[in-house]
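A.B. asks: Let me see the structure of the following:
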Amino acid sequence: MNFVEIRVPSALCPVRIDQYLATLKEPEISRSYAAKLLKEERILLNGKPAKASTKLKAGDVLSLDLPAPVALDVEPEDIPLDIIYEDQDVLIVNKPKGMVVHPAAGHAQGTLVNAVMYHCGSELSSINGVMRPGIVHRIDMNTTGLLVVCKNDQAHKSLAAQLKVHSITRRYVAIVIGNLREDEGTVDAPLGRSKKDRKKQAIDELNGRPAVTHYHVLERFGGAYTLVQCTLETGRTHQIRVHMASIGHPLLGDEVYGPKKCPFDLEGQCLHAQVLGFIHPRTGEYVEFSSPYPAYFEELLTKLRNKYNS
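C.D. replies: The predicted structure follows:
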């Protein structure tokens, strides 16, 4: 165990406990990790179990009972990776549809982490002692496209800081249901866990975290479907899926936030992480990578063009 006591400075007050903890450099704690510690009552505020929503005041004392880092119990697996770029600091991978990013209940094997561990060996960051070596951000199992994996803690800290200030370029392409009225627009709606279904995300104006998605129409297919480019200003769980559904245009194939039945034989939502750009942690220069449409996406576009635009 690692016990840490912190006296809150006046400069940052008032501020929520989870937000304050995420600003610390030592110990380094993400908001998600802070939420876990709070749930387990490992964080005390002035000697009493703390709640994430509590606003801190100058002079408050936080006592943190940090568990020892959990040994990673994940086996490396020789799974082929579509590597777009690699150097001593980062690995850019083009994730296929159906692959889970990191191990979880029901997905202990066959994940991107299993594959990356085999490819990189011990060259992976270990920030927070979590069960996700090298993973700074993730995309859903049935979303394809680009992910950056960090090979050391310095790279991880740099990329995490860029994510925090929303400076990383992340552009997706999606096929949505219906015909968008405007050629472009922005959905600015905070997201949080759904109170009706804990497995889903929902717009939560009161307690949700800020979420902004910019969309731009690339191609229309009659009045039935639209190909759009979505640029993330923030990166919340299921953000594009929830935001597009909220304006009446859920992603084609998304049975969670859209219709339960799909007229095409699809495996989940039509969503592809096409462009990823960031400041390289070692060189300080901006780098950008792109990924072509996956085969299923191209085939579907051909079908839609033949049916609606021929």
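A.B. asks: alpha carbons only for contacts and neighbour counts from here, please
C.D. replies: Noted.
A.B. asks: List the buried residues for the lengthiest helix in the chain?
C.D. replies: For the chain, the helix with the greatest residue count under DSSP state H is helix 295-308. For helix 295-308, the neighbour count (16 or more other Cα atoms under 10 Å) marks Phe297, Leu300, Leu301, Leu304 as buried.
A.B. asks: For the residues you listed, which two are the farthest from each other?
C.D. replies: Maximum pairwise distance among these (Cα to Cα): 10.6 Å, between Phe297 and Leu304.
A.B. asks: One more, so I can put them side by side:
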Amino acid sequence: MSRPDSIRFETRVEQDASRLDSLASREFELFNRSQFKQRVLQAYLNGKKAKASSSVKAGDLLCIDYLPEVQVSLEPQAMELNVIFENADVLVVNKPRGLVVHPGAGNPDGTLVNGFLHHCLHGSRLGPTQINSAQSNSDPINNPQSNSNQMKSSPGGEKSGPPGSAGDGEFRPGIVHRLDKDTSGVIILAKNSSALEHLSSQFRNRETRKQYTAIVEGVFSGPLQGDIKGYIRRRDRQRILFCHDDSQGKAAHTSYRVLDQNRETGTSLVALSPHSGRTHQLRVHMQHIGHPIAGDPLYNRKRYTHPLMLHARSLRILLPGEDTPRLFTADIPEDMIKTSEACGLNIRLAETDR
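C.D. replies: Here you go, the predicted model:
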């Protein structure tokens, strides 16, 4: 028997499907396939109980009792943030690996957004609406004397947030782009809707410049720099994963440069620049060319004791009210430095590379 707060979906299936959960997520878009176990109370085929793995035939009567999506309320939570730059409109931080950017299924709180809210409302030395200037660890482009939802997804995947109204100073924080949980590095957050639109438009129009540092498998026998172009789509069977495709999916483009490599350890240090913002883009592209990122639990079959070796090293973007883009850089995490040393790679080449 279904619960009073559950939703019943019932339909006559028009085509065969290898799995019931895949059909529910892909064809009917009820929820992500990964949410099936958490949200489905019971599924039925032709009046009989069915499992997620049950095959479905055209003409079958499918009935699913499932729970509505939990609405997450954003609450400020105290959190230590590694602040790179801050002013009245934006906060730029070096996100640690393991920190989820925003609340969602399985991560209702303890996210960067929760910490961002607390920082702006309670922790910032600068008030949320009265900030005029701040000391910066960023480099304005061409000025080397300087030191270096409302939310929608990261190439390692990134997508811009929705527009806000221009010209307001209301404190309304928003995520401009995202980084995967396992990816560390620079990320920029907007404090008001005017700043959100200003920054988001640059991501939409591909006017930003992002560079990642990664340790990957193998030594490059071909060119030490190049471009990976094509399309990225979900895999046919493992729907939570993505793959490169020559003709189907969403267009994706990544440039790569080899900074160092070591034949004895069979590893390379590379700089990656995504020109589009597809989910898992860098991870999929490096796997596609035969150099999966070290420590990648999804796209690298080799098992590691260390985590994903992918770091968002820098972001070039024009801030609201400024005429010259700034270049923000995030220090490489200590575990990545140690891994590079164990691999015989010179991580300093990534630190000085722009």
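A.B. asks: Can you spell out which helices and strands pack onto the longest helix of structure 1?
C.D. replies: In terms of contacts (3 or more Cα pairs under 8 Å, 6 or more residues apart in numbering; DSSP states H and E), helix 295-308 of structure 1 is packed against strand 212-221.
A.B. asks: so where do the helices sit in the stretch 251-354 of structure 2?
C.D. replies: Ranges of helices in the stretch 251-354 of structure 2, per DSSP state H, counting those that start in this stretch, are 281-288, 334-342, 348-352.
A.B. asks: mean distance, the first one to its aligned residues in structure 1?
C.D. replies: Helix 281-288 of structure 2, aligned to structure 1 and superposed, deviates on average by 0.3 Å (mean Cα distance after the TM-score superposition for structure 1).
A.B. asks: again, but for the second one
C.D. replies: Compared with structure 1 after the fit, helix 334-342 of structure 2 shows a mean deviation of 0.8 Å (mean Cα distance after the TM-score superposition for structure 1).
A.B. asks: My guess is Ser268 of structure 2 contacts Val219. True?
C.D. replies: Yes. Because the distance of 5.9 Å satisfies Cα atoms under 8 Å, Ser268 of structure 2 is recorded as touching Val219.
A.B. asks: higher neighbour count, these two?
C.D. replies: Legend: neighbour count by other Cα atoms under 10 Å for Ser268 of structure 2 and Val219, higher for Ser268 (26 against 20).
A.B. asks: residues touching the counterpart of that one in structure 1, list them.
C.D. replies: With TM-score structural alignment as the criterion, Ser268 of structure 2 lines up with Thr226 in structure 1. Contacts for Thr226 of structure 1 (Cα atoms under 8 Å, 6 or more residues apart in numbering) come out as Ile175, Val176, Ile177, Gly178, Asn179, Leu180, Val217, Leu218, Glu219, Arg220.
A.B. asks: circling back: just tell me which of the helices of the stretch 251-354 of structure 2 ends up closest to Pro96 of structure 2.
C.D. replies: helix 334-342 (10.7 Å).
A.B. asks: The one helix or strand Phe85 of structure 2 maps to: how far from the chain's middle?
C.D. replies: Using DSSP states H and E, Phe85 of structure 2 maps to strand 83-86. Centroid separation for strand 83-86 of structure 2 versus its chain: 20 Å, with Cα atoms, centre = their mean, to the nearest Å.
A.B. asks: Show me what counts as buried in that strand.
C.D. replies: Buried, per 16+ other Cα under 10 Å, within strand 83-86 of structure 2: Ile84, Phe85, Glu86.
A.B. asks: Likewise for stretch 194-213 of structure 1?
C.D. replies: Buried-residue list, stretch 194-213 of structure 1, by 16+ other Cα under 10 Å: Gln201, Ala202, Ile203, Asp204, Gly208, Pro210, Ala211, Val212, Thr213.
A.B. asks: Show me what the fourth one aligns to in structure 2.
C.D. replies: For Asp204 of structure 1, the aligned residue in structure 2 is Asp245 (criterion: TM-score structural alignment).
A.B. asks: gap between that match and Phe36 of structure 2?
C.D. replies: 27 Å (Cα to Cα, to the nearest Å).
A.B. asks: likewise Pro103 of structure 2?
C.D. replies: On the measure of Cα to Cα, Pro103 of structure 2 and Phe36 of structure 2 end up 18 Å apart.
A.B. asks: do the same with Thr324 of structure 2
C.D. replies: According to Cα to Cα, Thr324 of structure 2 stands 47 Å off from Phe36 of structure 2.
A.B. asks: Leu56 of structure 1 reaches Ile17, doesn't it?
C.D. replies: Yes. With contact defined as Cα under 8 Å, Leu56 of structure 1 reaches Ile17; the gap is 6.3 Å.
A.B. asks: So for the two, which residue has more residues nearby?
C.D. replies: When neighbours are counted by other Cα under 10 Å, Leu56 of structure 1 and Ile17 differ, and Ile17 comes out ahead with 24 against 21.
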